[in-house]
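Asker: This is the structure alone, sequence omitted:
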């Protein structure tokens, strides 16, 4: 059955790229509503932006949604991953500015509050998007594809010159609670030599060593080091789950990404929806629901963030 959050939960922080203070509140929504962002700082014009793939506008290093009227909200990927990974299908996400707060750079703060709050199960069944045939996209050395699979499986590979990251690969199925245990506390990362360039381009103005993993060659500069030896590829998988959540329905398929990022995952969704033969929409029964993202999560299970 479909789910929403039981009670509103709020978060305060700064935007990773804007550096501006930001407050976000996740509120319950009715069955079939899906996930919608609402810019509560906008009072004299339409202020809602559905969390859907066709409203993504290219922006460096994050996922940015833009409404038909030009209203935008950026860096939505971590809260989207938390909602999808906890099995929430309907929610209204209020934000008081143009960017979601980065918090600690992972999805764990969102997940902790969602799990502590609990979910409200609804009477209406979930409709899932089942991939029927292979769809792939590439851009230079980056590549991503979706192939048929009984559940949502995410496979990712990254390659960096910095020894602190290096070559990392990982595959996880999202239907057994693995997102909460294995991915949710993995932070965004960057190389020290990229920080100045990003800031010169007006990005990462709110980034610190406390809300991102910064590496320099074989060194991890962030206090406390890594939460997982392969935290970097795990975070890329977290991002992919959040971006795939913009399909508007849980996906049953095998996602593979190599050096992929937000833009390429969105390009992949656009390719899927470009041809009706690529997918089917199915009403989930109990057996199928057990294979969806968020299934198998124990609501008292809080990820470690230290």
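Answerer: Here it is on my side, so go on. Since we're looking at a predicted model, the values are computed, not measured.
Asker: going forward, measure contacts and count neighbours with C-alpha atoms only.
Answerer: Will do.
Asker: Centre of the chain to the helix or strand hosting residue 154, how far?
Answerer: Assigned by DSSP states H and E, residue 154 falls within strand 152-159. A distance of 14 Å separates the centroid of the chain from that of strand 152-159, by Cα atoms, centre = their mean, to the nearest Å.
Asker: At which residues are the helices of the stretch 51-200 of the chain located?
Answerer: 77-85, 108-117, 178, 192-200 (DSSP state H, counting those that start in this stretch).
Asker: residues of the strand holding residue 154 that come out buried?
Answerer: 152, 153, 154, 155, 156, 157, 158 (16 or more other Cα atoms under 10 Å).
Asker: quick one: contacts for the third one?
Answerer: Taking Cα atoms under 8 Å, 6 or more residues apart in numbering, we find residue 154 in contact with 171, 172, 173, 174, 237, 240, 241, 254, 255, 256.
Asker: hang on, the first one packs against residue 152?
Answerer: No - between residue 171 and residue 152 no contact is recorded; they are 10.8 Å apart, counting by Cα atoms under 8 Å.
Asker: coming back round to it: which of the contacts of residue 154 count as buried?
Answerer: 171, 172, 173, 174, 237, 240, 241, 254, 255, 256.
Asker: In strands, which of these appear?
Answerer: In this view, these that belong to strands under DSSP state E are 171, 172, 173, 254, 255, 256.
Asker: Against that first model, consider the following:
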């Protein structure tokens, strides 16, 4: 067995991935290409038009432009990419640090409403380890955000722990809570296949607003008449809270690096997840950048702080 600390080095894809799908809100076709990238690139969206790159947008909370129904990032010129959370969840969940995400639309394809298709595509090509040490955002102080009875918190922790609770009036969902010490294995087997969900009663309102034009039973768990309307039912026990955890993994990927911290939320969503990250970065004493030594002798070392490193939105 290798004595090198697992996760010590940055990663990217072993080779390029091409995917196609439909935007859940726009209903428009989307082509997506995931390109391997060198160390310290981070996760970056390359928006194309007629084959030419018109914008490069770093996946960072400083670039969030909208949080209505999905997470939207953009640049100062007004170019945006929406519904980024399921793809980012797959990348962060499987431990991919560096990638160029080329997209010819304003919306990441919904695929089957979860991260499963992205995970399967990544597993087919594999992940390549790079030579540079992995860097983390380490939570040094607890931070909290709350709004309308919903709240979220980040606390210091040696790994990446998720504790997500939802509470819906609908008896089909009700109150559900799930806790995991997150790892690629946990994400792949317990979280990745959980689909987005919605109520049939909301569909007409969304259509009138020009949203959910690509939503159907192939990519959304639909709740109506006091039951799940999808013929196959649910994929997991507590699929609803699992999907909320999936969304949170994707939204927290906008920290720009993997987090070392424990996340707890109650009745959260995209807006609250973003608010917690904003609270973290509001004070430089709340966090630091750390990296793991490349080798060890008898046991795995803890991440060590690196001086003079700060996070900047690009």
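Answerer: Arrived safely. The structure presented is a predicted model; accordingly, all values stated were derived computationally and were not measured.
Asker: After superposing, what score do the chains get?
Answerer: Remark: TM-score between the superposed chains equals 0.91 [TM-score structural alignment, normalised by the length of structure 1]; 290 aligned residues with a Cα RMSD of 1.6 Å.
Asker: before we move on, back to that, where in structure 2 does the strand holding residue 154 of structure 1 fall?
Answerer: Taken onto structure 2 by TM-score structural alignment, strand 152-159 of structure 1 occupies residues 160-167 there.
Asker: can you check stretch 84-99 of structure 1 too?
Answerer: With TM-score structural alignment as the criterion, stretch 84-99 of structure 1 aligns to 92-107.
Asker: can you map out the strands along the stretch 201-314 of structure 2?
Answerer: Along the stretch 201-314 of structure 2, counting by DSSP state E, counting those that start in this stretch, strands occupy 221-224, 227-228, 259-266, 287-291, 304-305.
Asker: Put together CSV for these, with distance to residue 129 of structure 2 on each row.
Answerer: Shown next, in CSV, are the strands of the stretch 201-314 of structure 2 (distance: least, Cα to Cα, whole Å):
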stretch, distance to residue 129 of structure 2
strand 221-224, 36
strand 227-228, 42
strand 259-266, 19
strand 287-291, 15
strand 304-305, 20
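Asker: Out of these, which one sits most buried?
Answerer: Ranked by mean neighbour count under mean count of other Cα atoms under 10 Å, the strands of the stretch 201-314 of structure 2 are led by strand 259-266, which reaches a mean of 23.
Asker: which one in structure 1 is aligned with residue 25 of structure 2?
Answerer: Alignment note: residue 25 of structure 2 maps to residue 17 in structure 1; criterion TM-score structural alignment.
Asker: Identify the residue nearest the geometric centre of structure 2.
Answerer: Residue closest to the average C-alpha location in structure 2 (Cα atoms, centre = their mean): residue 250, at 1.0 Å.
Asker: what's the matching residue for that one over in structure 1?
Answerer: Match for residue 250 of structure 2 (TM-score structural alignment): residue 242.
Asker: isn't its match right next to residue 86, touching?
Answerer: No - under the criterion of Cα under 8 Å, residue 242 of structure 1 makes no contact with residue 86, lying 11.4 Å away.
Asker: Would you mind finding the longest helix in structure 2?
Answerer: helix 239-252 (DSSP state H).
Asker: Now the corresponding residue of structure 2 for residue 259 of structure 1: closest residue in space, sequence neighbours ignored.
Answerer: In structure 2, the residue matched to residue 259 of structure 1 (TM-score structural alignment) is residue 267. Among residues not flanking residue 267 of structure 2 along the chain, residue 166 sits closest, at 4.6 Å (Cα to Cα, 6 or more residues apart in numbering).
Asker: again with residue 111 of structure 2
Answerer: residue 21 (5.8 Å).
Asker: Quick check: the one you found vs residue 251 of structure 2, distance?
Answerer: 21 Å (Cα to Cα, to the nearest Å).
Asker: Same drill for those two, tell me which one is more crowded.
Answerer: Taking other Cα atoms under 10 Å, residue 21 of structure 2 and residue 251 do not tie; residue 251 has more neighbours (29 against 16).
Asker: In terms of helices and strands, where is the residue of structure 1 positioned farthest from its centre?
Answerer: Distance from the centre of structure 1 peaks at residue 44, with 29.6 Å (Cα atoms, centre = their mean). Using DSSP H and E, residue 44 of structure 1 falls within no helix or strand.
Asker: Please determine how far the closest residue to residue 248 of structure 2 other than its chain neighbours is located from residue 176 of structure 2.
Answerer: With Cα to Cα, 6+ apart as the criterion, residue 248 of structure 2 has its nearest non-adjacent residue at 6.3 Å, and that residue is residue 273. Residue 273 of structure 2 is 18 Å from residue 176 of structure 2, where distance means Cα to Cα.
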